[in-house]
Structures are given as C-alpha cells and as structure tokens.
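> A predicted structure for the sequence below; I have some questions about it.
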Amino acid sequence: MALLTHLLACVFGTGSWVAVNGLWVELPLLVPELPEHWYLPSYITVVIQLANVGPLAVTLLHRLWPSALREVPVIYAVVATGALACLLLAFLWGYTTHVAGAPHSTAFLVLTFFLALVDCTSSVTFLPFLGRLQPRYVTTFFMGEGLSGLLPALIALAQGAGVTHCANVTREANGTQVLLETRYSPARFSPLVFFLLMTAMMLACLASFFFLTRLPAVRAVPRQSLFPSDVTLCSFRGSPGDGDGLGGQDKPGSAGKAPGEAAAGTAAYSQARLAGIYALVAWVNALTNGILPSVQAYSCLPYGNAAYHLSATLSAVANPLACTVAMFLPGRSLALLGALSVAGTGFGAYNMAMAVMSPCPLLISFPVACWVLFTGTLSYVKVMTGVILRGRSHAALVWYGATEQLGSLLGAVLMFPLVNVYSFFRSADYCSLQCPA
C-alpha cells in the first residue's frame, strides 16, 4: 500500500506544472511559427503570473463563502480544466488574430492562461490535500512535480524540437553575398501530437487523484473546506487535527512514521524564523519561476542551440534528482538551506550576467553546468522548506503555495518590462553572430 501511495502521489504531482512546462520545452518549434517570435517567452511568463488570480479567487471564496469550497471537487475541476485546455491547444495553437493592427497568437495565449490558471491554483490545492498523508509522500509529490518538467523535456528531445544547422544563403543586395543563417530541422512529430501527449499526462494525474481519494485513510477524513477556519497570516501553529499521519490522526512522535519524520512535526520555530522561511520560499521561486526563465535563451543561445537545449533539458533532470536527494538525505537545518540558497543565487547571478552581455558574453563559460546547478540547489531548498512547513500545519502548506506564487509573480513582473519594453536583453542569430575576439 505504501508503494502504491508513493506512485499515486508522484503521478498526481506531475499534473501540477506539466502543461506549462510543456509549453516551455516546445517553444523552439512554436517561436518560428507564432508572430511574437522570441518575445514569446516573456509574454508566456507574464500570462502565467496573471493566472495567480486563481489562487486569489480560491482564498477570497474561502473567506466570503467557505461552504462553497470542498477540497476534492475543487481539485477535480482544476485538473479537468487543464486536460481540456491541453486538448484545445493541440488544435488551436497556431490560430492568430490581429490586435491593435498587428498579428498575435491569441488562441495560444488565452489557452496558456487557462493552463497557468490550473497550475497556479494547484499550488494552493494539491499540497493541502497531501496534508492528509504522511510527510514522506509530500517529498514524493515534489518528485512528481519535478518530473512534470522532465517528461515534457524528454518528449521534446524525441521530437527533435529546435534542432538547427547553419546553412549558406546567397543575398543579392549590394552585390552577391554568401551568408550563414540558422535553419530549423523538421520535427519528428508535430505540436499537435506533443500537446495530445500533454493531455494524456493530465488525464493520468486525474486518474491518480481519483485513486488517492479512494485510499482508506484518506476516505476516513471528512470532506472539509479547502482551508481550516483559523487561517491567517500568523496562524503557523498546528491545530489538534493537523497531525502528520494518514488522515491527520498521528501526533508528533507517534508510531507509524518513517525514520526522521517526527522531527518535522516537533521542530519549534519562532515567528521570525517562520517569516524567514516564507521569505526564502518567495525568493527561490522568484528566481526559478519568474526572473531566470525569461532570460535563459539570452544566456545560452550565444553558445549555440545545442547549449540552450541541453541547459533546458538537463535543468529539468536536475529538479527530480534534487527531490530524490531530499528524500534520502533530508536537511532541515535552516543554516544549510540558507547556504544552498546563497549558492543557487550565485549560479543564477552568473546566468543573468551572461544574459546581460548577450549576444557576446564571455566565451569561456559553462552555461549548461551553471543552469543545472542553479536548478538543482534551489529545487532542494524548495522541497525541504515544503517538508518543514508540512510539519507545522495544514495552514502552513496553504501559505507555502501562496508565497510560492507571490514570489513567481514578482519575478515575472520585474522582468517583463526589462525584456519587452526597454529591450535590456539582445538576441542574435548564432550562425551569423560576429563578436570581437
């Protein structure tokens, strides 16, 4: 039963961000076709953060009409909406209309908003539901969340998305000139097939949630409202019903826990330290979900398309790997998590510096390794802060999800004008790029 629960929790976790992660890895095929071209990543970043209206609406509904929210039906609606949006995207992604005199990929951006609405809302619905299970399943959930980036990346590699080569092109202007230009190789299968596979993954998430709710320990818990009645910004203390065991019945130090789990429930943190943990959650997610994704192409493409795709794919591998390390080598020390956050921020700062100097950054560089280390260290921090807060209360997990989305939103709002309004970052064709020695 424990192995089955781990499997279900992992598959359930893949549905949290698989749709949005799928959009990112499919961009090399979408960017040449859609009218926004290389501005598209920053548009997606902002659309994703606008979808934070979902968690906000859930919170307001709880406050104003708490009887209207029930945990299980809300999650069913969220995952079903994601599956439907993926299905529609498979057929409508290339549909464009003229807005303000210019063509825009309206269908793609609108459906992206709904996918992001689902994924953002999952931050304040999926994790609180996992609060009914033992803490070790929360780590498995984070592993599934990491796989939500890895699996689309592997599919994109099989698809051959974004594979390029340099081709000689003859220009007749001002005499005959032979230039090198980047040419995209045909993909092995179309975006239609890719988005249908994303639909299948969302349906697998829906099925795993169905079976999770049928577990005896979970069914024993009454269908309560999404948030406990005492949720406030200061309600970090666990209530009697917020135990660590299945169905919330086990108390700290009780039998039936895995080794090391009791410490998560019994660790005492002052209000100042808890505020520091939430600040750390916001900062890490601002970097990983808002700030750095907007400039990954600028920091890697000067080294070639292969470097860009290796950094994107191997970073996706680093995420579930960090979750696996967290499962077997958990580190709840705030000093350790702070040190890893500083290291991850350093790698992120280096990646940002390369993006600022684009299209001619330092050629003696390690863009792939820096992106992998950046993702791996901060993914470990995210997992362990989630485990720490799981030991506090159901409310603490809710505020973890809200803080996660707030940090992501602030990062995206900061980067959008820098990329799209002030053109702070510059791109160039790799094959025709000429930089001073």
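Yep, that arrived.
> only C-alpha atoms from now on, for both contacts and neighbour counts.
Will do.
> tell me how many other residues surround Ala204.
By other CA atoms under 10 Å, 19 other residues sit near Ala204.
> check Val231 too.
16.
> kindly report the same for Arg332.
17.
> tell me if I'm right that it and Gly386 touch.
No: assessed by CA atoms under 8 Å, Arg332 is found out of contact with Gly386, at 10.2 Å.
> now for Ala369, how many residues are close by?
So Ala369, with other CA under 10 Å, has 15 neighbours.
> check contacts around it.
Residues in contact with Ala369 (CA atoms under 8 Å, 6 or more residues apart in numbering) are Ser311.
> quick check: it is in a helix.
Yes: judged by DSSP: H, G, I helix; E, B strand; the rest coil, Ala369 forms part of a helix.
> and it, how far is that from Asp230?
45 Å (CA to CA, to the nearest Å).
> swap in Thr375?
35 Å.
> neighbour count for these two, which is higher?
Thr375 (24 against 11).
> so that one makes contact with Thr288?
Yes: contact criterion CA under 8 Å: Thr375 and Thr288 qualify, at 7.1 Å.
> okay, helices next: where are they in the stretch 151-300 of the chain?
Secondary structure of the stretch 151-300 of the chain (DSSP state H, counting those that start in this stretch): helices located at 191-212, 216-219, 261-266, 271-285, 296-300.
> buried deepest among those, which one?
Highest mean neighbour count of those: helix 296-300, a mean of 25 (counted as mean count of other CA atoms under 10 Å).
> touching the next helix-or-strand element following it from outside, list them.
As assigned by DSSP states H and E, the chain's next helix or strand after helix 296-300 is helix 305-328. Identification of contacts with helix 305-328 by CA under 8 Å, 6+ apart yields 25, 136, 139-140, 142-147, 149-150, 153-154, 162-164, 296-297, 300-301, 367-369, 371-373, 375-377, 379-380, 383-384, 430.
> this is the comparison structure:
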Amino acid sequence: MFKNILKDRVILVDILSVLFGISSWVAVNGVWTQTPLLVERLPEQWNLTSYVVMIVQLANIGPIVYSILKFKFSLKAIEKPCIHVTLGIGAVACLLLSIFWDKITVINGTKHSVAFLILTALLAVVDCTTSVLYLPFMAHFKSKYLVSYLTGQALSGLIPSFIALAQGASDNPECVNSTTTHEVYPKYPEPRFSVSVFYVCLLVLVLFSWTAFVLLNRMGRCRKELVLYSKKSSGFKAGLGRTTSTGSDVSSDSSIGSKTESFDNHSESNAKPNNESNEQNISRKTFITLLLTQAYICSLTNGLLPSIQSYSCMPYGNTAYFLAVNISSIVNPIACLIAFYVKPKWIIHTLPGVISLGTACAIYAMVTAVLSPTPPLQNTGAGNALIVLTWIGIAGLFAYSRACIASILRNNTGAGHNSLFFCGVFTQIGSTCGAVIMFCIINFTSSFVSTSACG
C-alpha cells in the first residue's frame, strides 16, 4: 500500500510543497499564540486581541489589490514576483517584530504599541494574500502534490502552537511594591524563551518556505512535475482559487482544498460512481440556510470571540489563557481532518447538534467575558479547567462545522465551485461584521472591564 502511495511521485516535490505551504498563515497564527504574553506587556493590555482581529480583517485589502493586478496584467507576469514580494515582506516583518515588538509610542499622552500593530498589519496582509496566490501557483503542478501543500498549510497553525507550548506559559505574576512610587505592580516571570526569540523562529520558517518556493521553480526535477493547462484545466485552477481565496480561517481552507484534491484524484482514476454518490442536489432554502450558518459561525470564530478571549480567560490566570489559545490552535486542524472522513449522511445528522453545542460554549465564553474581572468559578481548579475546555470546544466544534458546510456545498450537484465561492463571500461577511461590532463595543463602551493582576 505504501509503495502505491509513493508510485509516480517525486518525494522532493512533496517535501518542498509542504515547506512552501507552511508560510501561508504561519505569521498571523504565530502572533495569535503570543497574545497571552503580549497582553501582559503591551499598553493595549486586554484590548489587544480586538486590535489584532480587526487588523486581520482589514488586511483583506491584500487579496483585493492582487485581484486587480491579476486582471490588469497577465497571471504569468505577476504571480511569481508577487509570491517573492509577500515572502520578502513576511521575512522582514518577522525580523523587525523580533526587535521592535515591545517598543512603545506615546500619542496624545497615551501609550500605544504602534510598531507591533503596524508590523502585525503587514504580516496579516501577507498571509491574507497567500490565499489567492499560493493555491493557484500549486495548480501548476500535478494535482497529487496539492495534498502536500495543504499539509504544510495545516502545519502553519500547528508549528507556532507547538513552539509556544515549548516556550511555556508564564505563571501568575508576583505583586511587588515599587520603591519609588510605593505602588503595587505585577511582576511577570519570564517564559523559557522570549517573544523576540519566538519571532526569530517564525522568520526561520518563512525563510525555509521561501527557499522551497525558489527550488520548486528552479530545480529541473521539480519542473518536470509541472503540467500544461488547457482551458478545461484552468477551470479547475479557478475553482481552487474560489475555494480558498476568501476564507480567513486556515484550517477551513485546508479542509476545503483537501476535498477538492480528493475529488480530482477520483476523477483521474475514473472512479465516477464514488463522485456521483457524494453529489446531491441542494434546495435553494437549504443553500441559503448553509450560507447564513457559515456567516454566523465565522462572525463568532473570526470576529466576536477572539476579540474577547483575553477578557474571558485572563481572570482565570495566565496559564488558563495560555492553554486555551494554544490547544485550540492545535484542535482546529484536527477537527477539520475528522470532518474530512465523516460520511455525508452523518454530516447531515450531526451538524445541527455540533453547532448547537458550539453555540453553548460560545455563550459561556461571552458570559465570562461580560462578567470579567470576576467571572463564575474564579480562583478554582474547576473554573480554570472549564474555561480552557470551553475555548477548545469552540475551536473544535466550529472548525468541524465549517468543514462540513464546505463539504456539503462542494458536493452540490453541478454547482460545487460556485457554491464554495458564495461560501467564501459569506465567510468574509460574517468575519468582518463580527470583528467590527466587537471592536467598537470593546474600545468605545464600558461593556468589558479589565483589571490589574494586583488590583
């Protein structure tokens, strides 16, 4: 069986495709895994997560600009140069973050981490743009290598989380009396390695990906795996672009793309009965319901909930916040992988229950954030465990739900690509609405209250 898998494959191309895929969302995922440390050290404090979420949504200007350039110039003329530019910007931004992430700027008497926010915005633009750049580039290669790229894309979320876990959670702070002002302030213990070292690790990953991209283009053994596209195959390529270009969630994109790869491989092997058995006609009512559900889920997972995670978790301690962020990042792609292997009939039966359970977790997370800084079960082991499990549940249940919705839409008879295009549109609508609404509530009202660890 293993020999059949490796048959007619060039392992070097697989390895380089994985390395190339790692850079797709590694920077933004890396920034997010550091938020438990950053909210302690940057002046935005608990509001920082709302800034990061809003920046990521605004960064979708990148794909828009690239789409305009693609229509104005030929794809062949701009595709590779644009990938080089994005990788270059990502590498420079990671390097600068390792140096300037904690530099503070005073504006109108108020402290702001301007350098961190600007560099994070650059990384967000780069990562958002990869959604419309990388998959079309991989479409130049034989379709069997797409799954290798998608594996790398999944690792772009897993690797930063594992590095952050190795970095370790800073324990709860020690309250120290200032010798000059006689005020009590929190002194946070340092993790195993600093935030600066973490960003250097991200820089190394981006450089590995950049090297892989160069080798995919230059090495003769890799170029032999390229395919020439006819009008028919370019439709497949366009379908891939529509499948992932507008989604902002890494794992969801990976799941959708994996199903496209599976569909294409079945077609190549003339396994038509399997394809047909998965296809189904979706009524207009069901189609609209699925799109609205997708928008609802993404408004929570990409907008509302990440913005208030610090308010929800920080009252339970730094360790609880650290575990909630990083374990959730690991669970997300695993949940999508599970959805990939679930039979269509089981998806239909389990999806409403999974979404309901995810909504229950989201409500509890929202309640703890609103009641911050004194949420239920604070300073208890049960409370700490419950809040971590709640956020893990949100990540896993909604990631599974998004992947299932994408699967249903992908198998919509005769309209899979168009269905996924609208799925991407509603993904972005929901994400943007959730981010804007919560950013305004957090920063312009007193609905959410933070406090000092020694307050």
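Good, I have the coordinates. Since this is a predicted model, take the numbers as computed values, not measurements.
> could I get the TM-score for this pair?
In this superposition the chains share a TM-score of 0.78, using TM-score structural alignment, normalised by the length of structure 1; 413 aligned residues with a CA RMSD of 4.0 Å.
> what residues are shared contacts of Arg332 and Gly386 of structure 1?
With CA under 8 Å, 6+ apart, Arg332 of structure 1 and Gly386 have no common neighbours.
> follow-up on the earlier one: among the contacts of helix 305-328 of structure 1, name the buried ones.
With neighbours counted by 16 or more other CA atoms under 10 Å, the contacts of helix 305-328 of structure 1 contain buried members at 25, 136, 139-140, 142-147, 149-150, 153-154, 162-164, 296-297, 300-301, 367-368, 371-373, 375-377, 379-380, 383-384, 430.
> which ones among those map onto strands?
Per DSSP state E, strands hold the following members of these: Thr164.
> hmm, Tyr311 of structure 2 is touching Trp46, no?
Yes: at 6.4 Å, Tyr311 of structure 2 counts as touching Trp46 under the criterion of CA under 8 Å.
> name the residues contacting each of these two.
With CA under 8 Å, 6+ apart as the test, Tyr311 of structure 2 and Trp46 both reach Ser450.
> is it true that Pro160 of structure 2 touches Trp32?
No: in this structure Pro160 of structure 2 lies outside contact range of Trp32 using CA under 8 Å: 9.1 Å.
> and Ser42 of structure 1, which of the helices of the stretch 151-300 of structure 1 is closest to it?
Minimum separation from Ser42 of structure 1 across the helices of the stretch 151-300 of structure 1 (CA to CA) falls at helix 296-300, 10.7 Å.
> for that closest one, what is the distance to the chain centroid?
A distance of 18 Å separates the centroid of the chain from that of helix 296-300 of structure 1, by CA atoms, centre = their mean, to the nearest Å.
> again, but for stretch 411-421 of structure 2
On CA atoms, centre = their mean, the centre of stretch 411-421 of structure 2 falls 23 Å from the chain's centre.
> repeat for stretch 195-208 of structure 1
For stretch 195-208 of structure 1, the distance to the chain centre is 17 Å (CA atoms, centre = their mean).
> after superposition, how close is that stretch to structure 2?
Using mean CA distance after the TM-score superposition for structure 1, stretch 195-208 of structure 1 ends up 2.3 Å from its aligned counterpart in structure 2, as a mean over the superposed pairs.
> show me what that stretch is in contact with.
8-9, 11-15, 18-19, 22, 76, 79-80, 82-84, 86-87, 89-90, 152.
> in strands only, show me the residues you listed.
Going by DSSP E, the strands hold none of those.
> could you turn the buried ones of the residues you listed into a ChimeraX selection?
Paste this into ChimeraX to select the buried members of the contacts of stretch 195-208 of structure 1, with burial taken from 16+ other CA under 10 Å:
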select :8,9,11,12,13,14,15,18,19,22,79,80,82,83,84,86,87,89,90,152
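> I'd like the helices of the stretch 151-300 of structure 1 as JSON lines, with distance to Glu172 of structure 1 appended.
As requested, these are exported to JSON lines (distance: least, CA to CA, whole Å):
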{"stretch": "helix 191-212", "distance to Glu172 of structure 1": "35"}
{"stretch": "helix 216-219", "distance to Glu172 of structure 1": "71"}
{"stretch": "helix 261-266", "distance to Glu172 of structure 1": "70"}
{"stretch": "helix 271-285", "distance to Glu172 of structure 1": "50"}
{"stretch": "helix 296-300", "distance to Glu172 of structure 1": "30"}
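> so which of these is nearest Arg183 of structure 1?
helix 296-300 (16.9 Å).
> the closest one vs structure 2, average distance?
Averaged out, helix 296-300 of structure 1 is 1.4 Å away (mean CA distance after the TM-score superposition for structure 1).
> which helices and strands sit right next to that helix?
helix 305-328, helix 334-356, helix 367-390 (3 or more CA pairs under 8 Å, 6 or more residues apart in numbering; DSSP states H and E).
> would you mark the buried spots in the next helix or strand along the chain from the last one?
Toward the C-terminal end, the helix or strand that comes next after helix 367-390 of structure 1 (DSSP H and E) is helix 394-416. Of the residues in helix 394-416 of structure 1, 394-413, 415-416 count as buried by neighbour count, 16+ other CA under 10 Å.
> check the fit of helix 394-416 of structure 1 onto structure 2 and give the mean distance.
Looks like 3.0 Å for helix 394-416 of structure 1 (mean CA distance after the TM-score superposition for structure 1).
> how far does that helix sit from its chain's centre?
Distance, centroid of helix 394-416 of structure 1 to centroid of chain: 11 Å (CA atoms, centre = their mean).
> quick one: contacts of that helix?
Helix 394-416 of structure 1 is contacted by residues 42-43, 45-46, 49-50, 52, 55, 120, 123-125, 127-128, 131, 227-228, 231, 233, 235-236, 238, 242, 278-279, 281-291, 294, 386, 389-390 when judged by CA under 8 Å, 6+ apart.
> and the gap between the aligned residue in structure 1 for Arg192 of structure 2 and Leu34 of structure 1?
Counting by TM-score structural alignment, Arg192 of structure 2 corresponds to Arg188 in structure 1. Going from Arg188 of structure 1 to Leu34 of structure 1 by CA to CA gives 19 Å.
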